[in-house]
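1. model this:
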Amino acid sequence: MAYCETKLAIFVFSSSTRQWRAAASKGWSDLVLSGSESAMMPQVHPLFIRHHYAYGCFYWDWTLFRRKTLLMLDTRRMEFSIVVPPPGEWGKEGFAIVEAGEGRLGMFGFHGESASDLTYTFARNKGENPSQWHMEKTISLDSGYRYYIIAATGRYLLLIRTPDISHENPLFEYFSIDVKTLQLQRVYSDHSRLNLSGTHTYTNFPPSLWSSHTNMQ
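-> As a prediction, this is how the structure comes out:
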């Protein structure tokens, strides 16, 4: 994936020819971005444009520009399209697209001004471009903190919690949410200020690797 001056371009590497080829592209002006926003895109770091993956499709959200659209890339057809998320004001703290089961998309996000109410919504219809959404549940989180969605992978969502007011030595806490049970569990905490944009999740360790990891604890 390359962020060019006028477009987003996708390249595919061929293992047979051992060469890269252009597979798809989409102009910034086609993404419902204004002229000034399109001009900003080459300078925007890719980490600030969150991407998601579900059912063979990548999705990019534009909460950076407060846009209520998602850019979707179908990796099977190598085609771009625009997806409209559930209605409402989704917070800049981010949202995540997950596989809700039976071929349906699910979405977690902070709805409105409150960053302590996490909403889970899923698509009524199957397919990568849903047209009808149903709000399943709102998870009320502890007040007095700021929450941010870091990533989603497999059946888990990763959140980070920071104090709502400034502290000299704040505690940064990581939580996981099971997409199927919607259970919240704290997995890590530390007083060090980690690079949040560089935090990632990894699941499904091979048995031998997980055994080695356990022995090192």
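2. make it CA atoms for all contacts and neighbour counts henceforth
-> Fine.
3. for the chain, longest helix please?
-> Counting residues, the longest helix found in the chain (DSSP state H) is helix 207-216.
4. which helices and strands sit right next to that one?
-> On a contact count with 3 or more C-alpha pairs under 8 Å, 6 or more residues apart in numbering; DSSP states H and E, helix 207-216 meets no helix or strand.
5. can you point me to the longest strand in the protein?
-> strand 90-101 (DSSP state E).
6. what angle do the following helix or strand past that strand and strand 90-101 make?
-> Counting by DSSP states H and E, the next helix or strand C-terminal to strand 90-101 is strand 104-111. Calculated by axes from the mean of the first three to the mean of the last three C-alpha atoms, to 10 degrees, strand 104-111 forms an angle of 160 degrees with strand 90-101.
7. re the thing from before, for the longest strand of the chain, which residues meet the burial criterion?
-> Across strand 90-101, burial judged by 16 or more other C-alpha atoms under 10 Å covers Trp90, Gly91, Lys92, Glu93, Gly94, Phe95, Ala96, Ile97, Val98, Glu99, Ala100.
8. Check stretch 134-143 too.
-> Burial within stretch 134-143, assessed by neighbour count using 16+ other C-alpha under 10 Å, is assigned to Thr138, Ile139.
9. Let's compare: structure for the following, please.
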Amino acid sequence: MEAVPNVPPMAAAGLPPEPSPRERLIEAATRLFCRYGINSVGIDAVIAAAGTAKTTLYKTFGSKDGLVEAVLEREGETWRRWFLAEIDGDGGSATERLARIGPALRRWFSRHEFYGCPFINAVGESDKADDRMRSLALAHKKIVLERIAALCAEAGVATPMETAHAIGLAMDGAIVAALVTRDAAVADTAGRVCAAILSAARVDARAPA
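-> Below you'll find the predicted structure:
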């Protein structure tokens, strides 16, 4: 009888390794929180979707709040990596990169799993006297605005951070509008608004003091 060959480990066989319990919890919580809302989803639903024990969740994250923070940090990092690649990936001038904001938003809004911005949603659901969610949202927004401000400065804007905040307001408005209306075309309007903001800021930069 021929010997049965040893089955190679998953990594050696070219298969992705099984996600850790921590990863399964974050992935399950992300799906549930984004679709149904943080307050609507209990711990039992998360551990059932993740296939882990309740004790694993508490040992890993300490509490549901710890899990929420981990989900937001992961979602923020993932979204920023995607968004910045969308506007910077093909190179070009600063103006050309900023012009990609609208098309990037439209691609996001067109996804079946688009449920809005998790940070806006989290702040909206949380106690308005609790700054924890707000702090996480501001840290995320700061990174995005700093990149937009750098592009505005490169495009010749005299007040790049002020202009970046105005563009950020247009983006936030489009995100909320797309969530409510389910109409990805609001991104086109946001793109035109961003272009108008940039154009006005560049005109102001050329105006005599």
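10. Quantify their similarity with the TM-score.
-> Overlay of the two chains. TM-score (TM-score structural alignment, normalised by the length of the second structure): 0.25; 92 aligned residues with a C-alpha RMSD of 5.9 Å.
11. quick revisit: which members of the buried residues of strand 90-101 of the first structure are the farthest-apart pair?
-> Lys92 and Ala100 (22.6 Å; C-alpha to C-alpha).
12. just to revisit the earlier point, would a markdown table of the buried residues of strand 90-101 of the first structure with distance to Tyr53 of the first structure be doable?
-> Formatted as a markdown table, these follow (distance: C-alpha to C-alpha, whole Å):
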| residue | distance to Tyr53 of the first structure |
| --- | --- |
| Trp90 | 19 |
| Gly91 | 20 |
| Lys92 | 19 |
| Glu93 | 18 |
| Gly94 | 15 |
| Phe95 | 12 |
| Ala96 | 9 |
| Ile97 | 7 |
| Val98 | 7 |
| Glu99 | 9 |
| Ala100 | 12 |
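13. remind me, longest helix of the second structure?
-> Max-length helix for the second structure by DSSP H is helix 64-88.
14. Show me what that helix is packed up against.
-> With contacts taken as 3+ C-alpha pairs under 8 Å, 6+ apart, helix 64-88 of the second structure sits against helix 21-36, helix 54-61, helix 94-98, helix 101-109, helix 118-125, helix 132-154.
15. And it, what's buried?
-> 64, 67-73, 75-76, 80, 83-84, 86-88.
16. same check, this time on stretch 138-145 of the second structure
-> Buried residues in stretch 138-145 of the second structure, counting neighbours by 16+ other C-alpha under 10 Å, are found at His140, Lys141, Val144, Leu145.
17. Now compare those and name the two farthest from each other.
-> Spatial extent of these (C-alpha to C-alpha) is set by the pair His140 and Leu145 at 8.9 Å.
18. Which residue lies closest in space to Asp188 of the second structure, excluding its sequence neighbours?
-> Closest residue in space to Asp188 of the second structure, ignoring its immediate chain neighbours: Gly102 at 5.6 Å, by C-alpha to C-alpha, 6 or more residues apart in numbering.
19. Now do the same contact list for that neighbour.
-> Contacts for Gly102 of the second structure (C-alpha atoms under 8 Å, 6 or more residues apart in numbering) come out as Ala187, Asp188, Thr189, Ala190, Gly191, Arg192, Cys194.
20. Let me know whether the last one touches Ile167 as I believe.
-> I take that to be Cys194 of the second structure. Yes - counting by C-alpha atoms under 8 Å, Cys194 of the second structure touches Ile167, with 5.4 Å between them.
21. how near is Ser135 of the second structure to Arg107 of the second structure?
-> 28 Å (C-alpha to C-alpha, to the nearest Å).
22. if I look at Tyr53 of the first structure, how far off is Trp60 of the first structure?
-> Distance of Tyr53 of the first structure to Trp60 of the first structure, given as C-alpha to C-alpha: 9 Å.
23. Many thanks, have a good one.
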